[in-house]
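J.: Build me a structure from this.
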Amino acid sequence: MEKKIDLNGVWKFNKDPAQTGERESWQEGLPQGMEVTVPHIWQTEGGSLLHYTGMAWYEKEVSIDQPGTGKKIHLHFAAVDYEAMVWINGKYAGSHEGGFTPFSIDITDKLNETGQQRIVVRVYDPQDNAEIPIGKQGSWYTRVSGIWQDVWLEINEELFIESIHVTPDCDNEEAKVTVTLSEKPLEPVLAHISCTPYPDDSDKDQATRLEVTLPEKKNTFAFSMKGAEQWSPDHPALYEIKAGIKNGEEDSAVFGMRHISFSEGTLYLNGKPLYLRGALDQAYYPDTIYSAPSDEYIINEIKQAKKMGLNMLRKHIKIELPRYLYWADRLGMLIWAEPPNYIKWTKQGTKRFEQDLEAMIQRDYNHPSIIIWSLYNEEWGLEWTLSKDEEKQTHVEELFDRVKQMDPSRLICDNSGWIHVKTDINDYHRYFTMPEQKEEWEKDLDTFIVGDKTLNFVDGFESRQEPVIVSEFGMWGLPDVEKLFKHYGGEPWWFQNQGDETHNEDYKSPKTAEVNFQRFQFDHMFKDFNELTDVSRKRMFRGIKSLIQEMRKRKDLSGYVVTEFTDVEWETNGWLDYLRQPKFKPEEMRTFNGEVIVVPEVSKRNAWCGDTLVIDLYFSNHSHHSLKGDVHWGIPGTDLKGSFPVHLNAEPVTELKEAIRFSVPEVTGPELKDLRLQFVENGGNNCEVTEELMFAPKVKNLSCRFYPAALSSETVQAFEQMGGTAVDSVSEAEVILAAEWTPEAAQGTREGKTVVFFAEQGDEIPNKGYYSFKQLPPGESWQRSSSMQAVNKTFFGEVPIRKELGWEMEGLYPDCIIPFTDYSKEGGRTVYLFGNPHYAETSDILGVYFEGWIGQVGGSFIKQSVGTGTVYVTTWKLLENLTSQPLAGHIIKQVID
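T.: Next comes the predicted model:
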């Protein structure tokens, strides 16, 4: 390349909703328009352009003379979404289809002699985008259209170097270099090749040189890299290879020497086991939508990721910006690359998808940070029939083979997260909430994810002992809304969900929270919305920590990818918020996401005084080194503490059974406690962790007469052991304790009694009056991972329940709720059901469940005035765990007292 001319900056822009521009000769010059700055996403202009789809035009005048004899001028676009047609001085020059990939057009013969050249680009982004690769733009989040990446001119000789691809061969200490020329030369061309460390900051000449002959358009040769340093996240050593030919044309490529592979279920990077601690990254930005604002912005993101213990980002259904990949190479961040999906399975849609996939691989081939290519994500584009559609199975298998032939140096995931056909990565997308679903998450890990790998393959296709990765999981934590409003100078446009009808549920819209915060008495539980968001992030931290700890205990996993790195508009499961502010302290994240962590497995988090607690310790060590040190533990507020030496081999998981044992001390009432544990390694590295406990005395002073309505004899006996007295009639009772809504329960309301209705079985209760219940999704559920539960702490007095509910409620979390808002029930067909907001209007809400932005709201504990009596209805599993969970009795006592 002789010269490069930057064309970013001010362009003229005009939309063309009637698509009459070409008929009216706009290609010769726009008749009117606004000034915009390219790179430009027209949705960032707001107003009518926010939802505009269709045709728009760009124009720029530049001063450039015709090149000399034997020279060419090419107009380059890094990406235009979606279709671009280009005219130079009113003459049609060329077109390109594909919203994420680069293209260039030879405009040499379109230039005029005046030196003033008019470039006109018509961009078309169709409203119906089901058959074009789009990713999540427009379906989940704000759409993206326009000349959204760089534009420039290059002046070249007629014969020039089109590309350089470098394939590292670490075993043989050499690199396979492929130099592609613009055309096959008339006779072989001599090329001078040199290679230096990158960046080359040395005053000394460090270049290794080679002369080769290039007889073809595409030429491949070996280049010695003897003694070269290998690229890794801890040591991102890079090299730059330069190629020059006799006419003065030069090109260069930056690459790294690294090798990624797998064997018998283990990932290897440069011959060493690799454990992925990744995050899904959708690479949306608060102001610029799809473009990172600056290099500094990118650098800050990657540095924050590394501080939190992450070593990989999975770039989710978006071909990432070249500058991001450059800095991932420089700073040492592994990348899992994934092309944008289409939606509708057609020959046209598949063709466009494959073209984008191949263009992505061609463009990004040299980045050592990229270790995995994905083909599909969750069958998006395959219409979710892969398991039974042989045509699609053949398509996926052949596409895997084609990509492997294009790039044998990387691993390939055929269908991320869902059922596989042919793959190098056996990955799973599994969403559970913690602490509520601890047993379900453990069972899913042991019986499905690592228990039987054949369950994740289409019938007739077999596992090749690929590494197992949980490549999506996560929980939500709401952001600081005041900061968002301050940043935007008001309400962000995306507070009204910008997705299509498939993603417009109430919990996905921040506008929902504005209405429901007061409507459902959250203002009685929290001083303001900011306090609610604060405790939701505490819940998120607790849940993510527990989900990851369970994975780190299992040696058969090769890593995980949390959903997600940053919030994206309404989706708030990021470790950073949308403004790239951390929701948690990085050092706190490393307690469960570091290279070496310790995981306590407590036999019983909620224990009675006098119980013996046993704690097993799991050490997850991915340092490749054996470690020696001491464990120090203690429970503040008690005399319980201790220490002991530990020697860990260089194994991924080491288990110490019954490492800690103690008797629970006496307390006067239930108390929340923390187990604090630290592993101090002799080399100076520490890892620490804090786990929630609760100690409680048994309830002995339940001094009331109660009528047992449909209670089992065992439950009646338990209440009597707590100090209560069972009576034979409602009139004798002070309180009716009911497992069903019996005539006696109704009688109690007429006689001014207190009735506690333990509705934990929900719609399975044979007699439940007019109460209707909503079953919470059992097992894996993306929607439930957005959920949170909260309580009115004032009502519960001295009973130690956190506002957002923590491990103190283990075993008591409800399986169902009283629905306040409308909801749907999945079965043979989707059934749409009504909630009952009247309960919220006529009750005191003491416990509540909601999803996302205070959508899908329901009560788990309410207090009503019925007749002349008082009724408490709760779906907490208090009766089921009355004799095993210490807090259950104390909650019931608080209600009765």
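J.: contacts and neighbour counts: CA atoms only from here.
T.: Will do.
J.: Show me where the stretch 551-700 of the chain has its strands.
T.: 557-562, 596-602, 606-608, 612-621, 627-634, 641-648, 653-663, 671-681, 686-696 (DSSP state E, counting those that start in this stretch).
J.: With mean neighbour count and distance to residue 154 added, can I get these in a markdown table?
T.: Conversion of those to a markdown table gives the following (neighbours: other C-alpha atoms under 10 Å; distance: least, C-alpha to C-alpha, whole Å):
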| stretch | mean neighbour count | distance to residue 154 |
| --- | --- | --- |
| strand 557-562 | 25 | 40 |
| strand 596-602 | 23 | 49 |
| strand 606-608 | 25 | 69 |
| strand 612-621 | 20 | 50 |
| strand 627-634 | 17 | 55 |
| strand 641-648 | 14 | 58 |
| strand 653-663 | 15 | 54 |
| strand 671-681 | 19 | 56 |
| strand 686-696 | 20 | 53 |
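J.: Pipe those into JSON lines and attach distance to residue 709 per row.
T.: JSON lines is the format used below for the strands of the stretch 551-700 of the chain (distance: least, C-alpha to C-alpha, whole Å):
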{"stretch": "strand 557-562", "distance to residue 709": "46"}
{"stretch": "strand 596-602", "distance to residue 709": "36"}
{"stretch": "strand 606-608", "distance to residue 709": "28"}
{"stretch": "strand 612-621", "distance to residue 709": "35"}
{"stretch": "strand 627-634", "distance to residue 709": "45"}
{"stretch": "strand 641-648", "distance to residue 709": "46"}
{"stretch": "strand 653-663", "distance to residue 709": "37"}
{"stretch": "strand 671-681", "distance to residue 709": "31"}
{"stretch": "strand 686-696", "distance to residue 709": "28"}
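J.: Proceed likewise with the subsequent sequence, for comparison:
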Amino acid sequence: MHAHPGTVAAPGLPLASRQDGEYPRPQMMRSHWADLDGTWSFRNTGDDPAWRNGFPDARDILVPFPPESAASGIDEPGFHPVVWYARGITAADLAAAGHDEDRTRLLLHFGAVDHRARVWVDGQFIGEHEGGHTPFTLDVTEALTAPASASASAPASASGNTDAVHTLVVRAEDDPHDLTQPRGKQDWHEQAHDIWYRRTTGIWQTVWLEAVPDPAVAALRWTNVDHETMRLTVRLAGAHPVGTRVRVEAHWTEQDEHLATVEAVVGPTAHEVDVVVPIARQANGQAEQELQWSPDAPHLVDAVVTLVAPDGHTLDAVSSYFGIRTTAIGHGRFLLNDRSTDVRSVLNQGYWPESHLTAPTRQALRREVELIKELGFNAARNHQKIEDPRFLYWADRLGLLVWGEAPGAYAFSPTAVQRLVREWMDAVERDASHPSIVTWVPANESWGVQHIATDPAQQAYARALADVTRALDPTRPVISNDGWEHPDSDILSVHDYEGDGERLARTYADDEARTRLLAGVGPADRPILVGGAEDRGQPVMLTEFGGVNHQPGAQRDDAWGYTTAADGDDWIARITALYDAVRASSFLAGSCWTQLTDTMQETNGLLNADRTPKEPIERIRRAVLGR
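T.: Model prediction:
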């Protein structure tokens, strides 16, 4: 059982803004949940329909680590086009999930399974999901409350499940050669090469079980309307009585200050309701910064969302949090809370040598955010990865701006378009409530649209991705194709790995240099604007630069960066010179250094792959900040 201390108005509910980083869905918390991570049975050879009932002749795998990784216990980095998992579900799991007479529905949550998942309980097909980086939920009430079928048997190799009363089986497909799958940095070669890394197949984020009442709160979406108003969209599951209301209570826990209590009536047949939450204290413009969220002052507001029956009794209650802040662009700058903010970002691959795209521990997600800030950055670009929501919680809590980015597919086809649009829409919906997310990046460096400079269809696709992002979330800037060849971007981003600080300074010196850059071919021999796009005065950011190779310890034969330092002093001098060039520019509105950590053969990180700094953090910080 995972029960967390602290309540806001509702007994037993966790304090969302002060959670410990364990809960898999940090902005909609209940008091009980069953963590199903741990030892499962595993098969990666063969594909037998009989395995839907379990398979005793199997190996153990430690979920949620992918089988390619050492942390999983499998440690086989080759191709895994089909993998099978099985785990016993025990009476203790049901109890930990909170299943009782008041919480009658059982929901099985998967944080992410790459790429296509099919799920059975006791041989009964429950559901399926396609999309390797986004969550899905299956209602398993009938399957887990009915007696197990005689043909089902708990997998014998799943340690700790000898008292299982049901068998959960997952089959995952992940074709390494299917270039229409959104895959990000996962290599299509068997061995990692160039800028691509070993794959992450199957279950790679937390699997958990939760009991909920009927009706129940199914999802929350917070939106900053303006500086003093939030809008909460509440989605409901199940049939609710006529006259049911949603109540929202907001509390600033830091100052023990009640901020608002509002209610809205749910329509008789509606499964979604918008609740406007005015924060009256923000009407005093002279004091509004006291509560605003920013990297320097990441204030969070706790909220309890209660589903109230017509007679006043509670049908369901969840705890959440939000941050009050606005994002915009104007005057060639990025604006946070109406103020020009220099976006000082670092490229974060979110890859660990022992566990690949899965963090080795949940505490590692917090440490990642802390390290980024300690190095002098106020932002991170999560590159080609939809990151674990618990990373975003720590970004919210500790104050880090985040660019949310889609993992790209490599091919352009109707199938690739459908897959990425669907998965990206799910990602935006999942993450839009996080105040730390300030920019959306649905495409990068023309991945999946390699001929966008000349192909009207690919230009239309990139514009459509940007526009559907704006339709889902009109409150944040959108970059249609990070790096170059922008058909329609709110921020014009450029990737430039020039290693000489003086030459970099000339490229970005002044308005004349800006005009020359946007009118011609960019640093990578790619035009910055395509498909009739125009310079509308958007902010220009250098969103990849640096990439200086430095190996302070043992030398890798396959190691590389965009340039190479002779030693630690030369490395710091190069970082300083490149940042001096950025600081000298009269028009650059932000930058993103490549990259946070060494990642396999890429040894151009500020940190080693194990997250230790290559030089003292203070030296790196001074180079980044210039002081």
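J.: nearest to residue 245 of structure 1, of the strands of the stretch 551-700 of structure 1?
T.: With respect to residue 245 of structure 1, and counting by C-alpha to C-alpha, the nearest of these is strand 557-562 at 44.5 Å.
J.: so the closest one corresponds to what in structure 2?
T.: Using TM-score structural alignment, strand 557-562 of structure 1 lines up with residues 588-593 of structure 2.
J.: Quick check: residue 499 of structure 2 touching residue 564?
T.: No: Residue 499 of structure 2 is beyond contact range of residue 564, at 9.0 Å (criterion: C-alpha atoms under 8 Å).
J.: which residues are common contacts for the two?
T.: residue 548 (C-alpha atoms under 8 Å, 6 or more residues apart in numbering).
J.: which stretches of the stretch 51-200 of structure 2 form strands?
T.: Counting by DSSP E, counting those that start in this stretch, the stretch 51-200 of structure 2 has strands at residues 59-63, 82-90, 105-110, 113-114, 116-121, 124-130, 136-139, 164-173.
J.: Just say which of the ones you listed is most tucked in.
T.: strand 113-114 (a mean of 28; mean count of other C-alpha atoms under 10 Å).
J.: Give me the packing partners of it, helices and strands only.
T.: Of the remaining helices and strands, those touching strand 113-114 of structure 2 by 3 or more C-alpha pairs under 8 Å, 6 or more residues apart in numbering; DSSP states H and E are strand 164-173, strand 202-203.
J.: sec struct for residue 397 of structure 2, please.
T.: helix (DSSP: H, G, I helix; E, B strand; the rest coil).
J.: tally of neighbours for it?
T.: Around residue 397 of structure 2 there are 23 other residues, counting by other C-alpha atoms under 10 Å.
J.: try residue 397 of structure 1
T.: The number of residues near residue 397 of structure 1, taken as other C-alpha under 10 Å, comes to 16.
J.: Translate it into the numbering of structure 2.
T.: So, by TM-score structural alignment, residue 397 of structure 1 is matched to residue 463.
J.: Strands along the stretch 201-350 of structure 2, start to end?
T.: Under DSSP E, counting those that start in this stretch, the stretch 201-350 of structure 2 gives strands at 202-203, 207-212, 216-226, 229-237, 245-252, 257-265, 272-278, 301-308, 314-322, 327-330, 333-336, 339-340, 343-348.
J.: Now name the helix or strand holding the counterpart of residue 364 of structure 2 in structure 1.
T.: Correspondence of residue 364 of structure 2 to structure 1, assessed by TM-score structural alignment: residue 297. In the assignment (DSSP states H and E), residue 297 of structure 1 maps to helix 295-307.
J.: could you list every residue that touches the closest residue in space to residue 283 of structure 1 that isn't next to it in sequence?
T.: Distances taken as C-alpha to C-alpha, 6 or more residues apart in numbering place residue 290 nearest to residue 283 of structure 1, at 6.5 Å, with adjacent residues excluded. Listed by C-alpha under 8 Å, 6+ apart, the contact set of residue 290 of structure 1 reads 144, 283-284.
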